[in-house]
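>>> When you get a sec, could you give me coordinates for this:
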Amino acid sequence: MRQAIAILDSGVGGLTVAKEVMRQLPQEEIVYFGDTDRAPYGPRATDEVLEFTEQIVSYLLHFKPKMIIIACNTATAIALQHIRSLVDIPVVGVVQPGARAAIKKTRNGSIGVIGTENTIRSGAYQHALQALNPHIRVVGLACPRLVPIVERRLYRTDEAKEAVSQSLQPLLNTTIDSLILGCTHYPFLSSAIAEVVGPRVSMISSADETAREVSAILHHRGQLARSGKIPIHRFFCSGDPNTFQAIAQEWLGEQIKVSPVFWQMTRLSGN
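The predicted model follows:
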């Protein structure tokens, strides 16, 4: 039986990573969990994010995946190292790949990061970027209004454009030439974001670089799926499956089935 790649997110944002994994690794099967009932994670307490991430990983381990992708910047910033200490398969986050992509792209060494309150407060991107290049200048900005807009499927509305415009105003007088979309929900708003920051600023999504890292790790471990049968992807969410399915089908460009999950979650225990 083919082992899947497990992907988890606070909601639909991780679909941006799933889409890139499906593009770069078309033979791989994906099992995806979006915690739409408890999104967003950005304003939540650190211990809540840790607990929720553990619960979802515990659920996904029932599918015996060969790798876990934490496709949520908030959960990556708070829970990545903790989850790695609890499981015996590779766990990949989205912060380090995003930082590497931004380092490659910047011309003047000034990089902006937009994300949830928890992601920005953690300083995860600043630490990752300056570990790669200590001379990098980092401008972080929390944008708490944006995730709920995506989760409500309003990312093509005037409300979305207004929220993006108002949220990004503090960046307009800075010298940044690259902007990390430090939340996997934000690519849904990329057109509105690009319109606000203008053509001089390159937008960086971690999805492409994350998929490359996944490919490299699986290749090194001899676990890349071989060509053969068409992969079967499975999608689960903790909230309304209809909204999730509509967003997923629109973003991924294919028909999918989403299963709602209602269960008494349990936390992982250390090895």
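>>> going forward, measure contacts and count neighbours with C-alpha atoms only.
Will do.
>>> Just the helices from the stretch 1-150 of the chain, written as ranges.
With DSSP state H, counting those that start in this stretch as the criterion, the stretch 1-150 of the chain has helices at 15-24, 46-60, 73-86, 95-105, 117-122, 124-132, 146-151.
>>> Sort out which residues of the last one are buried, please.
Spelled out, it's helix 146-151. 146, 147, 148, 149, 150, 151 (16 or more other CA atoms under 10 Å).
>>> which helices and strands sit right next to that helix?
On a contact count with 3 or more CA pairs under 8 Å, 6 or more residues apart in numbering; DSSP states H and E, helix 146-151 meets helix 158-168.
>>> now with 6 Å?
Packing contacts for helix 146-151, counted by 3 or more CA pairs under 6 Å, 6 or more residues apart in numbering; DSSP states H and E, involve no helix or strand.
>>> Please provide the structure for the following sequence as well, for comparison with the first:
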Amino acid sequence: MTNLTAPVHSELPRLVQPIAVFDAGIGSYAAVAAIRYRLPDQDILYFADRASFPYGNKGRAELLAILGRTLSYLDTFEPSAVLVASNAPSITVLDDLIGEIDRPIFGVRPPIAEALHDSGGGDVAVLGVASMVRSPELRAYADAQAGNDAGRVHLVDASSLVDLVESGAFLFDRERTQKEVNAFFGALARSRPGITALTLSSTHLPWLRSYMERARPDWRLFDPLEAAIDAILPHATQGNGTILGLVTEDDRFGVEDFQSMLTRLGVSLPLYRVAP
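Predicted coordinates:
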């Protein structure tokens, strides 16, 4: 397993027991923003593993290798907690990695039981990337969460919506984005007319929340990130409110492109390259 290498810690901004957040895409910055809002003095280590994008199309063995390598690297920063801010590995391999490092590790998982409880008796759609919604691990998780109501839970491929975020279209082509969200939700409503609630089970999807609310204001939206942040709060530490951004890159996804995406989000954050 190849190790990650980056500038020596002495060359980086100093962090005090940061909360480490990582994923392969831009969606995970929503977790950084949520932690910053709840814990303004908490130091945060934000690691975007662009060289491994997307996590969602990786096999189990590859995901285990990627996450194991990443956890070992992040552990060198002595974090107070680590958040795997990606639904697919959180569902499929995270349980196998608990104890990999001597830090608490959290993931993001669809809040299916909560959505069923608050759906008004309607059905729940779990929106995620194709590999996740087709995985036996998610079906088993959904069935366990739903119990006797498993028939009311539908796993829905929302990869086309994720692409709207990853491409940046949701920022610079709002008219097209709204049309595509409207069309997606229209097709979903026709195929599953009982739906009254959705779980946004890709960290990209909350960036489309305003588009979704315009498309279907009658559907309730549930963000898996909210429960994850609640679980992390007891591990907060007093820091300086510093956010350190680390990024891997490859021939497909350069650091400059990722920096541009953050800038379009209104995020000013210096990024440091990490060699995969």
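>>> mind giving me CSV with the helices of the stretch 1-150 of structure 1 and columns for distance to residue 255 of structure 1?
Converted to CSV, those look like this (distance: least, CA to CA, whole Å):
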stretch, distance to residue 255 of structure 1
helix 15-24, 13
helix 46-60, 22
helix 73-86, 27
helix 95-105, 29
helix 117-122, 32
helix 124-132, 35
helix 146-151, 19
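>>> Out of the ones you listed, which gets nearest to residue 238 of structure 1?
helix 46-60 (10.0 Å; CA to CA).
>>> about what we covered before: of all the helices of the stretch 1-150 of structure 1, which lies closest to residue 200 of structure 1?
helix 95-105 (12.0 Å).
>>> And that closest one, what does it pack against?
Looks like helix 95-105 of structure 1 contacts no helix or strand (3+ CA pairs under 6 Å, 6+ apart).
>>> Now do it against helix 124-132, angle only.
60 degrees (axes from the mean of the first three to the mean of the last three CA atoms, to 10 degrees).
>>> can you give me the angle helix 95-105 of structure 1 makes with helix 73-86?
120 degrees.
>>> Show me which residues of helix 95-105 of structure 1 are buried.
95, 96, 97, 98, 99, 100, 101, 102, 103, 105.
>>> Repeat that for stretch 215-224 of structure 1.
Neighbour count says stretch 215-224 of structure 1 has 215, 217, 218, 224 buried, by 16+ other CA under 10 Å.
>>> Next: stretch 13-30 of structure 1.
Applying 16+ other CA under 10 Å to stretch 13-30 of structure 1 flags 13-22, 25, 27-30 as buried.
>>> How about stretch 44-58 of structure 2?
Quick answer for stretch 44-58 of structure 2 (16+ other CA under 10 Å): 44-53, 55-56, 58.
>>> Could you identify the most distant pair in the buried residues of stretch 215-224 of structure 1?
217 and 224 (8.9 Å).
>>> Residue in structure 1 paired with residue 256 of structure 2?
Under the alignment defined by TM-score structural alignment, residue 256 of structure 2 is paired with residue 242 of structure 1.
>>> Check for me that that match belongs to a strand.
No: using DSSP: H, G, I helix; E, B strand; the rest coil, the assignment for residue 242 of structure 1 is helix, not a strand.
>>> Look up the closest residue to it, ignoring the ones flanking it.
residue 258 (7.9 Å; CA to CA, 6 or more residues apart in numbering).
>>> check contacts around the one you found.
235, 236, 241, 245 (CA atoms under 6 Å, 6 or more residues apart in numbering).
>>> Look up how far residue 48 of structure 2 lies from the aligned residue in structure 2 for it.
Aligned counterpart of residue 258 of structure 1 in structure 2: residue 271 (TM-score structural alignment). Residue 271 of structure 2 sits 10 Å away from residue 48 of structure 2, going by CA to CA, to the nearest Å.
>>> hey, what's in contact with both of these two?
By CA under 6 Å, 6+ apart, no residue touches both residue 271 of structure 2 and residue 48.
>>> ok, back up a step: I'd like the buried residues of helix 95-105 of structure 1 as JSON lines, with distance to residue 63 of structure 1 appended.
Converted to JSON lines, the buried residues of helix 95-105 of structure 1 look like this (distance: CA to CA, whole Å):
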{"residue": "95", "distance to residue 63 of structure 1": "25"}
{"residue": "96", "distance to residue 63 of structure 1": "26"}
{"residue": "97", "distance to residue 63 of structure 1": "26"}
{"residue": "98", "distance to residue 63 of structure 1": "28"}
{"residue": "99", "distance to residue 63 of structure 1": "30"}
{"residue": "100", "distance to residue 63 of structure 1": "31"}
{"residue": "101", "distance to residue 63 of structure 1": "31"}
{"residue": "102", "distance to residue 63 of structure 1": "34"}
{"residue": "103", "distance to residue 63 of structure 1": "36"}
{"residue": "105", "distance to residue 63 of structure 1": "37"}
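>>> Spit out the contact partners of residue 43 of structure 2.
15, 18, 239, 241, 242, 243.
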